[in-house]
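# sequence plus the predicted model coming up.
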Amino acid sequence: MSNLTVANRYAEALFKVAQEKNVLNELNAELQLVKDVIELTPEFVQFVSHPKVKTDKKQAFIKESFGQALSEPSLHLIYLLVDRKRTDILVPLIQTFKKLALDAQDKAEALVYSAKPLAKEDEQQIAELFAKKAGKKQLEVKNVVDQELIGGLKIRIGDRIYDGSVKAQLDRMQRQLIAGTR
């Protein structure tokens, strides 16, 4: 069974538990914190997946590292993955869980690439405009600065990309000129 399939199963099970206990948003926030720690400190995953470190030491390290930031379901999930030597699926599991949590609330995440940081008002306008296009009630906008865009915006919602960047327009013109259609 592929790692992604296993991650999806764990995410769906955790999602059901979170819905039953009515802690969907809290659990999602906690898991995003775990994901940030994993992405910023690769040594964390190396330690908790090291075969010579005993499981109880790994669990104590996890509890000490996160302190009160994680609730019981989050801690038990990480303990379970450490125990079953499945820490490699933690990030895909968290991503799947976030998608399930957002879908349950009729929300979606939008990555907005721009040449310079967007103002909060601009993010809100983008969220309102593209929420309708995505068929969602609300969008969570995450701004990513990409100076290669030159200007304009590139928006990714799920597997859809809306590219209104200057770079994309210049690339289209270049292809048209090369093909001789203009």
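Nice, I can see it. Numbering: from 1, shown residues only.

# from now on I want contacts and neighbour counts done on CA atoms only, so please keep to that.
Noted.

# against residue 133, how distant is residue 36?
Note on residue 36: its distance to residue 133, by C-alpha to C-alpha, to the nearest Å, is 29 Å.

# which element, helix or strand, includes the residue positioned nearest the centre of the chain?
Within the chain, the residue whose C-alpha comes closest to the C-alpha centroid is residue 95; the distance, by C-alpha atoms, centre = their mean, is 4.7 Å. According to DSSP states H and E, residue 95 maps onto helix 90-104.

# ok, and here's another one to check against it:
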Amino acid sequence: MISNAIARRYAKALVQLGAEEGAVDRFGVELGQFTALLDGNADLASVLKSPAYRIEAKREILRDVLAKLNLSGTVSNFLQVLLDRGRIGFTPQIAHSYAVFADELSGIVRPVLTSAFPLDDAQVEGMKSALAKATGKRVELSAQVDSALIGGVVTKIGDKVFDGSVRTQLNRIQDILQKG
């Protein structure tokens, strides 16, 4: 829980810097590149996170990595601050929070639509336009299939879930019948 609060704080600061510089998308890509590098290189991540290594050695390693990635000065400085404050291990959570804040700033929502059967393009576009109208934001819809729903759809937008599935309706009927 605390790590999420820390990640959100750093992510929000970087999004604000990105907005000031007109580089929100670029910063997101660069942060993603660095995060992917850490995910793919456990030794590098371990060294940068470990208190067993001197901070000067970790700074030098980070500088070399950042030079090879050719990141912007702002993102490079941001990552150096994370290293200096012992927060480099939060980079994946920061990248996730950054994407959320960047979407908010850009007026984008990324709902997940789950249906019992595959939807055709017209149905997906219809749902997309209905969600855009309801939220007043640009919609980047992700569709998936879960046959356990029996029928209907479940739409998740952030923390909100709109459940119009047959499975949920049957469960409600069952609860009513059991309660008498």
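Cool, the structure landed. Everything quoted here is computed from the prediction, not taken from an experiment.

# for residue 36 and residue 133 of the first structure, indicate the residue with more neighbours.
The residue with the greater number of neighbours, taking residue 36 of the first structure and residue 133 and applying other C-alpha atoms under 10 Å, is residue 36; the counts read 12 against 9.

# hang on, the earlier thing: now the angle from the helix or strand that the helix holding residue 95 of the first structure is followed by to helix 90-104?
Proceeding C-terminally, helix 90-104 of the first structure gives way to strand 107-114 as the next helix or strand, assigned by DSSP H and E. Orientation note: strand 107-114 of the first structure sits at an angle of 110 degrees relative to helix 90-104 (axes from the mean of the first three to the mean of the last three C-alpha atoms, to 10 degrees).

# now do the next helix or strand after strand 107-114 of the first structure: distance to the chain's middle.
Toward the C-terminus, strand 107-114 of the first structure is succeeded by helix 120-134 as the next helix or strand (DSSP H and E). When C-alpha coordinates are averaged (C-alpha atoms, centre = their mean, to the nearest Å), helix 120-134 of the first structure and its chain have centres 19 Å apart.

# now helix 120-134 of the first structure: buried residues?
By neighbour count with 16 or more other C-alpha atoms under 10 Å, helix 120-134 of the first structure contains the buried residues 123, 126-127, 130-131, 134.

# likewise stretch 9-23 of the second structure?
The neighbour-count check on stretch 9-23 of the second structure (16+ other C-alpha under 10 Å) flags 10-12, 14-19, 23 as buried.

# the closest residue to residue 3 of the first structure other than its chain neighbours: how many residues sit nearby?
In space, and not counting its chain neighbours, residue 3 of the first structure is closest to residue 89: 6.2 Å by C-alpha to C-alpha, 6 or more residues apart in numbering. Applying other C-alpha under 10 Å, we find 17 other residues in the vicinity of residue 89 of the first structure.

# repeat that for residue 46 of the second structure.
Taking other C-alpha under 10 Å as the criterion, the count of residues near residue 46 of the second structure is 13.

# doesn't it lie inside a helix?
Yes. Applying DSSP: H, G, I helix; E, B strand; the rest coil, one finds residue 46 of the second structure inside a helix.

# related to what we said a few turns ago, how close does the residue nearest to the centre of the first structure sit to residue 31 of the first structure?
Counting by C-alpha to C-alpha - residue 95 of the first structure and residue 31 of the first structure are separated by 9 Å.
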